[in-house]
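>>> Mind looking at a prediction? Sequence and model below.
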Amino acid sequence: MQWSTALLLALTAPSSALIRFQCSQLVRERLDPLVSPGLVPSPHVHQIVGGNSFNATMEQAKDMPGESTCTTCQFSEDFSNYWTAVLYFRARNGTYKRVPQHANAGFDGSTGGGMTVYYMQDPLYDTAQKSKVTAFKPGFRMFVGDINARTKEQAAHFRQLTYTCMDDAGSREHETVAFPNHVCPYGIMTSTRFPTCWDGVNYDSPDHMAHMAYPVNGTFESAAPCPATHPVRTSQVMYEVIWDTSSFNDPNDWPEDGKQPFVWSFGDATGYGNHGDYVFGWKDQALQNILDTQCYASSCGGKQQSIADMNKCAGLKETVSEDIDGWLDALPGGHQAQYS
């Protein structure tokens, strides 16, 4: 899959937006149309936000605005789908319980807590956003992370997947690449940052990663250049998900061996296997128009809807019928906690 020369020339257009918005939760279930399209159920539970055309296949999903009737995201022309794995608590007796989610500060009332999505030309702290980028186009998709990573070394390539142990709703410091090993009074925030350098040709790749790359000799935060193999600079897509761990903060309920008690729905109890999935689905030129506008966060114009209207799209009918919320002897799909 390729983009035309005309689209590549559009990269010279100026961009100056930092887009930050909330999406209510669409559905939680074992579906993964990016990594395991058509497999019902997929290996582990995900939590998904965005357009309601989300389904088990989506292999050729290029007209998500046309296929969707609504979206759980604040921008009503964003029918993209964004998803992550789901966090569980492992009790002292070995059973598991799904960890609920907080909505981010300022977005109270979002169904299921959802997630906050960013599109950034420059680091979050740089409100000028002076870099020139282009919006993705229909058919674009990507994945970040290594589901099999269980050590810091194995996760090193994906250095921008982090955790923040939150004392309160405003906590944003001391990010780690592994699960926090102590009580987090308010919750644990996961930040999933996707690569920002595109090969200029492919919408996707077999592993959903090879068409994208990180900057060379530095990071997105240091404004390092893109590699020659991936010369096109794109916005950094970032997810923030806040897991409400407050109900599980009694150390007497934690495993007796002293290990931290949280585990991803695919069995990773180290945190190094953190990952995220993205399928682009903005309508027409809506995203590019916003990127070409001087704006910040919720002032970015476009067609926006209220949290109440976002929530009307939540609750997509489940394809997989199973208990993912009770106290479980094993994680859905038969997974058990893995600490190495």
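Received the coordinates, thanks. Numbering: from 1, shown residues only.
>>> rest of the way, CA atoms for contacts and neighbours
Noted.
>>> can you map out the helices along this protein?
Along the chain, counting by DSSP state H, helices occupy 5-9, 64-67, 152-155, 286-291, 307-312.
>>> let's bring in a second one:
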Amino acid sequence: MKWNTLTSLALFAPSHVVALLRFPCGQLMVDRVDPLVNPGMAPSPHLHQIVGGNAFNVTMDPSKDMPGESTCTTCQFSEDFSNYWTAVLYFKARNGTYKRVPQKQNVGFEGVNGGMTVYYMQDGLYNFQQTSKVTAFKPGFRMYIGDVNARTREEAERFRQLTYTCLENMNTRDPQTLDFPNKPCPAGIMTALRFPTCWDGKNLDSPDHMEHMAYPEFGTFETGGPCPASHPVRMGQLFYEVIWDTSKFNNKADWPADGSQPFVWSFGDGTGYANHGDYVFGWQGDALQRALDSPCYQNCPTLKSQNNAAMNACKKPGFVKEDIDGWVSILPGGHVANYRK
């Protein structure tokens, strides 16, 4: 069963809903660092927007106690010092200059600065009966999803649920596409990143940060397909929604003269097929497993919450000093918009 609006789910979700965690995380920093793909490198090749615990750093040494090193988090649940990050969206004007697109929160999370909405689920977003037993991620766990080099639909289809929605209003959720919307979107563009849900049960990471995880043998997490024998442990689904406020860039007179869509990822992808995201686990103790095992929807009684002011107050100074807010002739890291390999 699909919802038509986020608010309808909140209003009609039955009282026995189990473990559908949905919460806002404000902006921690926007910087050219990526400790998962490019550990130790500052600046890293392209710009990212990062949310979560303030222990985020250039190396993110997996041997260290991530939750213990953080003193605050930009996420609603104050026991969650994980870090979640994606690339940054830019607008390319007709004159060839670029401007970073700001982010805004989902309906119901107004007042939280930028960032994203994070989900942890047992049975998928559209299933009210969140009753399956799933395993929480472990200390030291990390993963990545997507392909920064993808420029064709075929390459993007390897990843089953990395999509875009052109928001007619803030409650729009369909249709979803693999590439950038090709028309002005009145309320912005939402990117959705659903991570694989089957773990090999052994490795907290892998060389490409993906091999230790897999999709179900068929279908998606929501369809309930079984995990492959190589990855037998069924995890909760981690899911990001990032809303890019493209409304101020909707004047088609500013778009490319040929009428093509004007948005580009911070590493130069103008197709949208290279959508990707990163995750480093950082929940305190057994907080995430307790939440996944307990009846809760959004506001989970087993977890400690903090208010908007506390989320917004958690900040991290940038590692790389460069202009990320003004109009620029080239993207940070020397990238330009490209549409094919």
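Looks like it came in fine. Treat the numbers as computed from the prediction; the structure is a model and nothing was measured.
>>> May I have the residues that are in contact with the residue nearest the centre of the first structure?
Central residue of the first structure (Cα atoms, centre = their mean): residue 239, 4.2 Å from the mean position. Contact analysis of residue 239 of the first structure by Cα atoms under 8 Å, 6 or more residues apart in numbering lists 115, 116, 117, 118, 190, 191, 192, 193.
>>> residues in contact with the fourth one?
Taking Cα under 8 Å, 6+ apart, we find residue 118 of the first structure in contact with 18, 19, 20, 21, 236, 237, 238, 239.
>>> Which of the contacts of residue 239 of the first structure fall within strands?
Mapping these onto strands (DSSP state E) picks out 115, 116, 117, 118, 190, 191, 192, 193.
>>> What lines up with the third one in the second structure?
Spelled out, that is residue 117 of the first structure. By TM-score structural alignment, residue 117 of the first structure lines up with residue 118 in the second structure.
>>> do you know which of the helices of the first structure lies nearest residue 325 of the first structure?
Each of the helices of the first structure has some distance to residue 325 of the first structure by Cα to Cα; the shortest is helix 307-312, at 20.4 Å.
>>> residues making contact with the closest one?
For helix 307-312 of the first structure, contacts defined as Cα under 8 Å, 6+ apart pick out 23, 24, 25, 71, 72, 73, 74, 107, 109, 110, 111.
>>> tally of neighbours for the closest residue to the third one other than its chain neighbours?
Here the nearest residue to residue 25 of the first structure in space, its sequence neighbours aside, is residue 114; by Cα to Cα, 6 or more residues apart in numbering that works out to 4.4 Å. Counted with other Cα atoms under 10 Å, residues neighbouring residue 114 of the first structure total 32.
>>> What distance do you get for residue 114 of the first structure to residue 138 of the first structure?
Look at residue 114 of the first structure and residue 138 of the first structure: by Cα to Cα, to the nearest Å, they are 24 Å apart.
>>> What of residue 23 of the first structure?
20 Å.
>>> And those two? Which one has more around it.
Applying other Cα under 10 Å to residue 23 of the first structure and residue 138 shows that residue 23 carries more neighbours, namely 31 against 21.
>>> any idea how far residue 105 of the second structure is from residue 162 of the second structure?
For residue 162 of the second structure relative to residue 105 of the second structure (Cα to Cα), the value is 19 Å.
>>> Next: residue 295 of the second structure.
Taking Cα to Cα, one finds residue 295 of the second structure at 25 Å from residue 105 of the second structure.
>>> which of those two has more neighbours?
residue 105 (23 against 18).
>>> which residue lines up with the more buried one in the first structure?
Match for residue 105 of the second structure (TM-score structural alignment): residue 103.
>>> same thing with residue 239 of the second structure?
Using TM-score structural alignment as the criterion, residue 239 of the second structure maps onto residue 238 of the first structure.
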